[in-house]
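K.L.:
Quick one: sequence plus predicted model below, questions after.
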Amino acid sequence: MIADLIYDVGLHKGEDAAFYLKKGFKVLGIEANPELVQHCRSRFRNEVANGQLRIIEGAIAPASEGPAIPFYMNSDSVLSTINRNRAERTEKLGHKSECVVLPRVDVADVYRSCGVPYFLKVDVEGADHLVLEELKQQPNRPQYISVESDKVDFDEVEIQLGLLRDLGYRKFKAVQQQRIPGSRVDTTALDGSNVAHVFEGGASGPFGDDLGSQWLDFDGIIRRYQSIFRDYRYFGDDSLLAKFPVLALPFKAVYKLGTGHRGSLPGWYDTHASL
């Protein structure tokens, strides 16, 4: 494991890389969307020039897919994916996609050539599991991992958590993402200096010790996600309230009053894992 290296898999517009770079880490960003790659090369031109940020352009996909991959660039860039079914699902929600062909990124080769990072952030629609699976072949593990969790299928969440457990992770957190934009963290950089950072829209937020909340064991995180999926069932994209938004606000108010729930409903979550 390389103690000063972070992988930002799903670089997007650099919302997370900005924080990692401010903390003094070297960052390897992987991004499929060519427009976002150019945006980040411009935004972080100094960091790219001095080698603090390296950007790998292409789509993460299995080797069986060959050297070129169909990639569905969505009108809402966070929904872009290699998964055709996901693209069709989001198009039904009003977000159109354009199919482009991109070079395939071999994650196993990236690990071999660049090393295993201290922190691995994964947010690549439809390919998160590939990034985690390839860690099985590596002699080391990142100290921390964050990965977006599914909002629709609880079985998928259990599979993802089981994979993290198989990789050796024993401590977990489910971190609500809806309240990250605009939040502030006061932390320290690698050189010991103080760092204050306000997270922009689209950021996934802090990691590791900066998260603050209590770590859960495997059974605890399963119970936590069971509670989260109850909220998805009542308030999520496929819920009855989503079809009748005029009822959502009063129902949410009553629900919070009755259950003591605090924060966003339902939002969406990233799973954080620690060795």
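P.N.:
Arrived safely, thanks for sending.

K.L.:
can we go C-alpha only for contacts and neighbour counts from here?
P.N.:
Fine.

K.L.:
what's near enough to touch residue 148?
P.N.:
122-123, 128, 269-271 (CA atoms under 8 Å, 6 or more residues apart in numbering).

K.L.:
Tell me which helix or strand comes right after the longest helix seen in the chain.
P.N.:
The longest helix of the chain (DSSP state H) is helix 218-235. Proceeding N to C from helix 218-235, the next assigned helix or strand is helix 240-243, under DSSP states H and E.

K.L.:
Put this next to the previous one:
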Amino acid sequence: MVPDLIIDVGMHQGQDTDFYLTKGFRVIGIDADIHSIDSAKERFKTYIDTNQFIPLHCAISDVDHETVLFNLSQESIWNSLNVDIANRHASLKDTVSVQSRTLASIFEEYGVPHYCKIDIEGYDDRCLQTLVPLHELPTYISVESECIGEAESISDQDAQRTLDTLHRLGYQRFKLVDQASLAVLTNSNKFYKDSTQLLQKVVRKLQSVRRKQQLYKTVGYGFTPGSSGPFGEWLAGTWSDYKTAKKMLHMHRHDYFSLPQALNYGFWCDWHATF
């Protein structure tokens, strides 16, 4: 394991890459959208010159060195190998050919990182599956809990698949993080509430402001919208075992999908895991 290395899978606009570089880590930033790669080359040129940052243009999948079709959305945060995700609200902009890599082969080439962030819109679990044969894994890892298209739906059991894969890989401790607020969810509080009510909107806004202030005090960095946020011991709260994490996922999913404003693809959380 390379203690100062982070691999950012699904770099997008470089929000998280900037955080990792600011904290002194070496970063491999991966994205299938050449516009994200070109932007990162310009934004992080100083870090590239000192070999602290390496941008990689490829699509992370479950096959290595093949040409695959990658779908670009007008909402670039929805760019995906899954056309149904990229085309939410008829927002598909273009489809391009990109070379694929597996995360396992990236680890073999650059080393196993201290932390790996995975955010690739619907292919996260396939990305994890390629790590099963490896004997060494990142100390910390994060991955989207679920991601589906506008017309799709999944059961609780299917929504549990990413957690199951992390557990199969050997990870024993977990945190579930709401990505819109970067709040670490717990097994006892009702986080998702009806925000159509004016009072609840005000309360959530105040909570969000306080949370961002606390994050800045803890981490010393101001996260912008779309960031995956802090990782590892920078995360608040306590780690949960697999059994507790599974119950927590089901509880929060049920709370979210009971809301009148819930979207079928709107449960937007990351799993963070460690040993």
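P.N.:
That came through fine. Quantities reported herein were computed from a predicted structural model and do not represent experimental measurements.

K.L.:
about what we covered before: quick one: which of the contacts of residue 148 of the first structure is most hemmed in?
P.N.:
residue 122 (23 neighbours; other CA atoms under 10 Å).

K.L.:
What is the aligned counterpart of that residue in the second structure?
P.N.:
Using TM-score structural alignment, the equivalent of residue 122 of the first structure in the second structure is residue 118.

K.L.:
before we move on, what about residue 32 of the first structure?
P.N.:
Checking TM-score structural alignment: residue 32 of the first structure goes with residue 32.

K.L.:
Please name the nearest non-neighbouring residue to residue 175 of the second structure.
P.N.:
Spatial nearest neighbour of residue 175 of the second structure, chain neighbours left out: residue 272 (5.1 Å); criterion: CA to CA, 6 or more residues apart in numbering.

K.L.:
Helix, strand or coil: sort out residue 202 of the first structure for me.
P.N.:
The three-state label given to residue 202 of the first structure by DSSP: H, G, I helix; E, B strand; the rest coil is coil.

K.L.:
follow-up on the earlier one: my read is that the match of residue 122 of the first structure contacts residue 16, right?
P.N.:
No. Counting by CA atoms under 8 Å, residue 118 of the second structure sits too far from residue 16 to count as a contact (11.1 Å).

K.L.:
which neighbours do these two share?
P.N.:
Both residue 118 of the second structure and residue 16 are contacted by residue 8, under the criterion CA under 8 Å, 6+ apart.

K.L.:
quick check, residue 102 of the first structure in a helix?
P.N.:
No. Counting by three-state DSSP, residue 102 of the first structure falls outside a helix, being strand.

K.L.:
Need the counterpart of it in the second structure.
P.N.:
In the second structure, residue 102 of the first structure lands on residue 98 (TM-score structural alignment).

K.L.:
Neighbours of that match, how many?
P.N.:
Residue 98 of the second structure: 20 neighbours (other CA under 10 Å).

K.L.:
Find the residue closest to the residue nearest the centre of the second structure in space, skipping its chain neighbours.
P.N.:
Nearest to the geometric centre of the second structure sits residue 119, at 3.5 Å (CA atoms, centre = their mean). Distance criterion CA to CA, 6+ apart; nearest residue to residue 119 of the second structure, sequence neighbours excluded, is residue 10 at 5.1 Å.

K.L.:
What about the one you found, how many residues nearby?
P.N.:
Counted with other CA under 10 Å, residue 10 of the second structure comes out at 26.

K.L.:
can you give me the strands in the second structure?
P.N.:
Assigned by DSSP state E, the strands in the second structure fall at 2-9, 26-31, 53-57, 59-60, 67-73, 92-101, 113-118, 140-144, 173-178, 183-184, 269-274.

K.L.:
highest average neighbour count across those?
P.N.:
The highest mean neighbour count among these, using mean count of other CA atoms under 10 Å, belongs to strand 59-60: a mean of 30.

K.L.:
Where in the first structure does it fall?
P.N.:
So strand 59-60 of the second structure sits over residues 59-60 in the first structure, by TM-score structural alignment.

K.L.:
Contacts for the matching stretch, please.
P.N.:
31-32, 69, 71, 82, 102-107, 127, 130.

K.L.:
tell me which residues in stretch 143-159 of the first structure are buried?
P.N.:
Buried positions in stretch 143-159 of the first structure, judged by neighbour count with 16 or more other CA atoms under 10 Å: 143-151, 154, 157-158.

K.L.:
Just send those back as a markdown table, with distance to residue 111 of the first structure too.
P.N.:
Listed next are those as a markdown table, based on distance: CA to CA, whole Å:
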| residue | distance to residue 111 of the first structure |
| --- | --- |
| 143 | 15 |
| 144 | 15 |
| 145 | 15 |
| 146 | 17 |
| 147 | 17 |
| 148 | 20 |
| 149 | 23 |
| 150 | 25 |
| 151 | 29 |
| 154 | 29 |
| 157 | 24 |
| 158 | 25 |
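
K.L.:
circling back to that earlier point, ok, average deviation of the match of strand 59-60 of the second structure from the second structure?
P.N.:
For stretch 59-60 of the first structure, the mean deviation from the second structure after alignment is 1.4 Å (mean CA distance after the TM-score superposition for the first structure).

K.L.:
quick one, longest helix in the second structure?
P.N.:
helix 198-219.

K.L.:
and the aligned residue in the second structure for residue 142 of the first structure, what is it in contact with?
P.N.:
When the second structure is aligned by TM-score structural alignment, residue 142 of the first structure is paired with residue 138. Going by CA under 8 Å, 6+ apart, residue 138 of the second structure touches 1, 112-116.

K.L.:
Which one of those is nearest to residue 36 of the second structure?
P.N.:
residue 116 (18.5 Å; CA to CA).

K.L.:
wait, doesn't the closest one sit right on residue 137?
P.N.:
No. At 9.3 Å, residue 116 of the second structure does not count as touching residue 137 under the criterion of CA under 8 Å.

K.L.:
one step back: got a list of what the counterpart of the residue nearest to residue 175 of the second structure in the first structure touches?
P.N.:
Residue pairing (TM-score structural alignment): residue 272 of the second structure is matched to residue 272 of the first structure. Shown in contact with residue 272 of the first structure (CA under 8 Å, 6+ apart): 144-147, 172-175, 207.

K.L.:
can you tell me which of those lies nearest to residue 21 of the first structure?
P.N.:
Of all the contacts of residue 272 of the first structure, residue 21 of the first structure sits closest to residue 207, with 13.6 Å by CA to CA.
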